[in-house]
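Participant: Okay, structure incoming, though there's no sequence with it:
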């Protein structure tokens, strides 16, 4: 499995090598995850990939979407960027579906405040006419897993606490329709969304009475100790998914067969208990994670879950292409399909 499962194919290994040669040459390397990042003995973390942070916008010139940053928790540090699309001319009082989004980046890169996700979620908010809450969870290796899962769950509880209340975020109270509540994400963020909606179904906690209508899993990151379909090749044991998981969650019980990364592991909660009504899964033809998305789709269908699950295959495309190249026809198709799901 190549690193293309986590980074765009336009970024080559030479970027990593060039940065490595020029940076922190006097420090000792403690461990590294090529070509993504490196950790030094003094605790310094050097990331070689990822888009820069950008500020929110009062009015995005392309989409007319407004965005702002909010603090969810000071300890631990959890924040979010909220996106509000322009109101429809003939429905000034209409409330909007809510979409809680978890960004990708192998649990160690990217941000709710990064350029790529800011641009992408402006497009989602505009096309779908939804209020988006993009969660900024803590990253590994500074905060190894399960920190990202815990932060995302706390963020989900915080958002739903605004249902039938006058809580701290006026956009949620004034514009959010909690009867049309969705979650989702891309790659590692899709993994987080899966585990969150599974937790909703398994635990008695009801998120303040809010029901999750559906979940969007774009190119989800799942793996296991046993290969499936096209993964049955030499080198599977050294796959990038395995290397990432060991790096971001070195103490994971069960290793790569921990239920957080392997939803079909022994002892994992049944997929029949997914706490939503519908699931939308995307896979891409040139993505090393594509067969895991199909594997998950088939498992949900066979689980006895009573909701609706749909698999969308986009041939000839790389991992998370719609975020890196949103201007293409295939990317526009993905965004339109997500918009039609979030109703």
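Facilitator: Great, that's in hand. In this text the structure is predicted, and so the values were computed from the model without any measurement.

Participant: Going by C-alpha atoms from here, please, whenever you check contacts or count neighbours.
Facilitator: Noted.

Participant: And the helices in the stretch 151-300 of the chain, which stretches?
Facilitator: For the stretch 151-300 of the chain, applying DSSP state H, counting those that start in this stretch gives helices covering 170-175, 188-202, 240-248, 290-302.

Participant: take the one below as the second:
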């Protein structure tokens, strides 16, 4: 048949060209895209190199132990103290914050040096290690050793705590990305600056993620946790800074760093490693939610209120493979929590959700393939 012929072969119905618009679509027609369509990611984001189940679990647990382990032990000990546990169980609650950060940085530096050495051997078995990453990892280790030696009180201790928690947050992201790269997983698959998020739909998706995550956070911290604190259960009766052993300034900085530490480990690292290992979603949720609740054990039984936030963030990440919006929401919420009236927070959440659910993204119909 000559090219361009419009006649039909027997038994084969004709189909319109791939780039043709639907019959009902007209130029300039606009339609709203459902929220569910925004919460998607391309197949390349989910095409992870396979890991064995044991290796996936070991990697996720090792990252959790190295980056958050000492802090986690202290927070659980504080929660046990609130529940009336004996002193031999709760003694880790007296660990100095600077010493905890020093131990984390030292262990992180050892792992980073091992990763850089393995990477250099793969690239050039007879070559030398790259100078800059090796020197940076060594600097992380030296800072960790220095912080381990700093104990006491006063302004110097406060600044040691601040430097330590900021360094731990940055080194933790570096280690998670390094471990992922060592296992063939890119930074984009870990949710850091994925290329499919650079256009307008990607920005709308980021707003959607932020709105849902913020809503879950507000419901948990403004409704569930305060309600549980009014019940006759073990709960904190003093400030969080006093419970964790620090000043108000160091605790504020720690709250900002928590956005990086918690979301990178509890969400991205856990989800990616266990998904690559072929584990079912229920195991991802169980590990992530349990770790997040234990991380907030220092407030007592009301720590169960963070379960909604944990589930929402993990669900958003598994759907979209976007980590940066989750970190941004967590960081902004902790930064503005003490300065926003509670009513304003609810109003903002409702406005964001209303805009998203009604008509946030009106696209040309010939792109979405739907009629107005």
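Facilitator: Happy to help now that I have it. Since the structure is predicted, the reported quantities are computational estimates derived from the model, not experimental observations.

Participant: so what number do they get for TM-score?
Facilitator: Put the two chains on top of each other and the TM-score (TM-score structural alignment, normalised by the length of the first structure) is 0.27; 156 aligned residues with a Cα RMSD of 6.6 Å.

Participant: coming back round to it: which of the helices of the stretch 151-300 of the first structure sits closest to residue 340 of the first structure?
Facilitator: Residue 340 of the first structure lies closest, by Cα to Cα, to one member of the helices of the stretch 151-300 of the first structure: helix 188-202, at 18.4 Å.

Participant: Just the buried residues of the helix or strand hosting residue 118 of the second structure, please?
Facilitator: Assigned by DSSP states H and E, residue 118 of the second structure belongs to helix 97-123. Across helix 97-123 of the second structure, burial judged by 16 or more other Cα atoms under 10 Å covers 97-109, 111-113, 115-117, 119-120.

Participant: So which residues of the first structure form strands?
Facilitator: Along the first structure, counting by DSSP state E, strands occupy 29-33, 37-40, 45-47, 66-73, 78-84, 96-102, 131-136, 176-186, 212-218, 276-284, 308-314.

Participant: okay, how far is it across stretch 333-346 of the second structure, tip to tip?
Facilitator: Distance between the two ends of stretch 333-346 of the second structure: 13 Å, counting by Cα to Cα, to the nearest Å.

Participant: Equivalent analysis for stretch 82-99 of the first structure, please.
Facilitator: 10 Å.

Participant: same question, stretch 82-97 of the second structure
Facilitator: The first residue of stretch 82-97 of the second structure is 19 Å away from its last residue (Cα to Cα).

Participant: same deal with stretch 201-217 of the first structure?
Facilitator: End-to-end distance of stretch 201-217 of the first structure: 17 Å, with Cα to Cα as the criterion.

Participant: Repeat that for stretch 121-136 of the second structure.
Facilitator: Criterion Cα to Cα; first-to-last residue distance in stretch 121-136 of the second structure is 18 Å.

Participant: now, of the helices of the stretch 151-300 of the first structure, which is deepest in the fold?
Facilitator: helix 188-202 (a mean of 23; mean count of other Cα atoms under 10 Å).

Participant: Tell me what angle that helix forms with strand 131-136.
Facilitator: With axes from the mean of the first three to the mean of the last three Cα atoms, to 10 degrees as the basis, helix 188-202 of the first structure and strand 131-136 are set at 110 degrees to each other.

Participant: how close does residue 136 of the second structure sit to residue 62 of the second structure?
Facilitator: For residue 136 of the second structure, the distance to residue 62 of the second structure (Cα to Cα) stands at 21 Å.

Participant: scratch that, residue 260 of the second structure
Facilitator: Applying Cα to Cα to residue 260 of the second structure and residue 62 of the second structure gives a distance of 18 Å.

Participant: which one of these two has more residues nearby?
Facilitator: Neighbour count, other Cα atoms under 10 Å: between residue 260 of the second structure and residue 62, residue 260 has more, with 23 against 13.

Participant: Point me to the helix or strand that includes that one.
Facilitator: Following DSSP H and E, one finds residue 260 of the second structure within helix 248-262.

Participant: follow-up on the earlier one: out of the strands of the first structure, which gets nearest to residue 150 of the first structure?
Facilitator: Residue 150 of the first structure lies closest, by Cα to Cα, to one member of these: strand 78-84, at 10.1 Å.

Participant: Tell me what angle the closest one forms with strand 66-73.
Facilitator: Relative orientation of strand 78-84 of the first structure versus strand 66-73 (the same axes, to 10 degrees): 160 degrees.
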